[in-house]
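> Sequence and computational prediction follow.
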Amino acid sequence: MTSPTPFDLGPAHIVGIGGIGMSGIADVMITMGYEVQGSDIRESDNIQRLRERGAKIFIGHKAENVKGAGTVIISTAIKSGNPEVDAARAAGIPVVRRANMLA
């Protein structure tokens, strides 16, 4: 189950941050002053651009990647059993869908 967008997101961890939709959300959040981090399965131009803007990026999906996150943002492309999503839920970190971030 996912949560609606929390008022105070805290540091945001975006799973699949290198994708076109998620990288766009990350860009907007960075511009708005949010602390942004995220993960993806491979390097890309989007990953490099976000790093240059100050985002902390992890390559690979691991439970420890969400440590310190206030919110975890996911898209429908993220499959059930993702270790970051499972770790966030176990730690009580809100998991928010991309659609809620765009609303």
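All right, it came through fine. Nothing here was measured: the structure is a model prediction, and the numbers come from that model.
> Only C-alpha atoms from now on, for both contacts and neighbour counts.
Noted.
> so how many other residues sit close to the closest residue to G60 other than its chain neighbours?
Closest residue to G60 apart from its sequence neighbours, by C-alpha to C-alpha, 6 or more residues apart in numbering: I41 at 4.7 Å. Per other C-alpha atoms under 10 Å, the neighbour tally for I41 reads 13.
> Now do the helices in this structure.
20-31, 45-52, 83-91, 98-102 (DSSP state H).
> who wins for proximity to T76 among those?
Ranking the helices of the chain by proximity to T76 (C-alpha to C-alpha) places helix 98-102 first, at 7.9 Å.
> Might you quantify the distance of that closest one from its chain's geometric centre?
On the basis of C-alpha atoms, centre = their mean, to the nearest Å, helix 98-102 sits 12 Å off its chain's mean C-alpha point.
> List the buried residues of that helix.
R98 (16 or more other C-alpha atoms under 10 Å).
> same check, this time on stretch 13-30
Neighbour-count burial for stretch 13-30 flags 13-19, 22-23, 25-27, 30 (criterion: 16+ other C-alpha under 10 Å).
> Over to stretch 44-60?
Across stretch 44-60, burial judged by 16+ other C-alpha under 10 Å covers 46-47, 50, 55, 57-58.
> What sits closest to the spatially most central residue of the chain if chain neighbours are left out?
The chain has I14 as the residue nearest its centroid, 0.8 Å off, counting by C-alpha atoms, centre = their mean. In space, and not counting its chain neighbours, I14 is closest to G38: 4.3 Å by C-alpha to C-alpha, 6+ apart.
> ok, the one you found to P83 distance?
13 Å (C-alpha to C-alpha, to the nearest Å).
> let's bring in a second model and compare:
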Amino acid sequence: MFGKTRHIHLVGIGGSGMSGIAEILVSQGFNVTGSDIKESDTIRRLRELGCKVNIGHSGENVHGADVVVISSAIPEDNPEVQEAKRLKIPVIPRAEMLAELMRMKFSIAIGGTHGKTTTTAMIASVLEAGGLDPTVIDGGKLVSLGTGARLGNSHFMVVEADEAYGSIKRVSP
């Protein structure tokens, strides 16, 4: 999927699942832009990492993007989704982008109704303590990292998989 893709726009970039993906993508050298409805510490952190983030949704925000990733909270009538479709820019759900990132590594996905964030953090910590330096995308902030995501140097990846809206069916750990 990434072939010639260089500019990835995330609608709802401030959400816990989306911000982690944004962090990994920008760490891999992609031009990451995004939008959200309000300012937050997460948005400020993403900007510090090099993401260009707009507050509010506007069709102009997707101009120049190669692909648009949407959170499951984003409705089809969102102006950025509509403009991307008008411009024939592929619009994909967050779960599909997560699955694409997972295909690049030996991945462990944590699902369920309770304890996903904690279990993801524990597995990531065990792998790190074992010298395996995993890539991590967690729904919460890991105390050891100060963030919920980071690009590791090994072939391991640990992610919190979201079962809402059937998203977990897209990932193949």
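Thanks, I have it. This structure is a prediction, so every number in the text was calculated from the model and none was measured.
> Could you dump the buried residues of stretch 13-30 of structure 1 into TSV and include distance to I73 of structure 1?
Listed next are the buried residues of stretch 13-30 of structure 1 as TSV, based on distance: C-alpha to C-alpha, whole Å:
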residue	distance to I73 of structure 1
H13	6
I14	5
V15	6
G16	9
I17	9
G18	13
G19	13
M22	9
S23	11
I25	10
A26	10
D27	14
I30	14
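> tell me, the longest strand seen in structure 2 lands on which residues of structure 1?
Taking DSSP state E as the criterion, structure 2 has its longest strand at strand 135-142. Strand 135-142 of structure 2 corresponds to no residues in structure 1, going by TM-score structural alignment.
> Just want the angle from that strand to helix 16-27.
Strand 135-142 of structure 2 and helix 16-27 meet at an angle of 130 degrees, taking axes from the mean of the first three to the mean of the last three C-alpha atoms, to 10 degrees as the criterion.
> Select the longest helix from structure 2.
Structure 2, longest helix under DSSP H: helix 116-129.
> what's that one packed up against?
Contact partners of helix 116-129 of structure 2 among helices and strands, from 3 or more C-alpha pairs under 8 Å, 6 or more residues apart in numbering; DSSP states H and E: strand 106-110, strand 135-142, strand 156-160.
> could these be laid out in CSV, adding mean neighbour count and distance to A73 of structure 2?
Formatted as CSV, those follow (neighbours: other C-alpha atoms under 10 Å; distance: least, C-alpha to C-alpha, whole Å):
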stretch, mean neighbour count, distance to A73 of structure 2
strand 106-110, 19, 21
strand 135-142, 24, 15
strand 156-160, 25, 17
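> Make a markdown table from these and add distance to A129 of structure 2 to it.
Formatted as a markdown table, those follow (distance: least, C-alpha to C-alpha, whole Å):
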| stretch | distance to A129 of structure 2 |
| --- | --- |
| strand 106-110 | 16 |
| strand 135-142 | 13 |
| strand 156-160 | 13 |
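> And these: which comes nearest V69 of structure 2?
strand 135-142 (16.0 Å).
> elements contacting the closest one?
Secondary structure elements in contact with strand 135-142 of structure 2, counted by 3+ C-alpha pairs under 8 Å, 6+ apart, are helix 16-27, helix 116-129, strand 147-150, strand 156-160.
> Could you save the ones you listed as CSV and add columns showing distance to A109 of structure 2?
Converted to CSV, these look like this (distance: least, C-alpha to C-alpha, whole Å):
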stretch, distance to A109 of structure 2
helix 16-27, 13
helix 116-129, 8
strand 147-150, 14
strand 156-160, 5
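> if we compare those, which one ends up closest to T135 of structure 2?
Among these, strand 156-160 comes nearest to T135 of structure 2, with 4.5 Å by C-alpha to C-alpha.
> Show me what the residue nearest to I14 of structure 1 lines up with in structure 2.
Match for G38 of structure 1 (TM-score structural alignment): G34.
> coming back round to it: what's the closest of the buried residues of stretch 13-30 of structure 1 to P6 of structure 1?
H13 (13.4 Å).
> quick revisit: could you tell me the angle between the longest strand of structure 2 and strand 156-160?
Per the same axes, to 10 degrees, the angle that strand 135-142 of structure 2 makes with strand 156-160 is 40 degrees.
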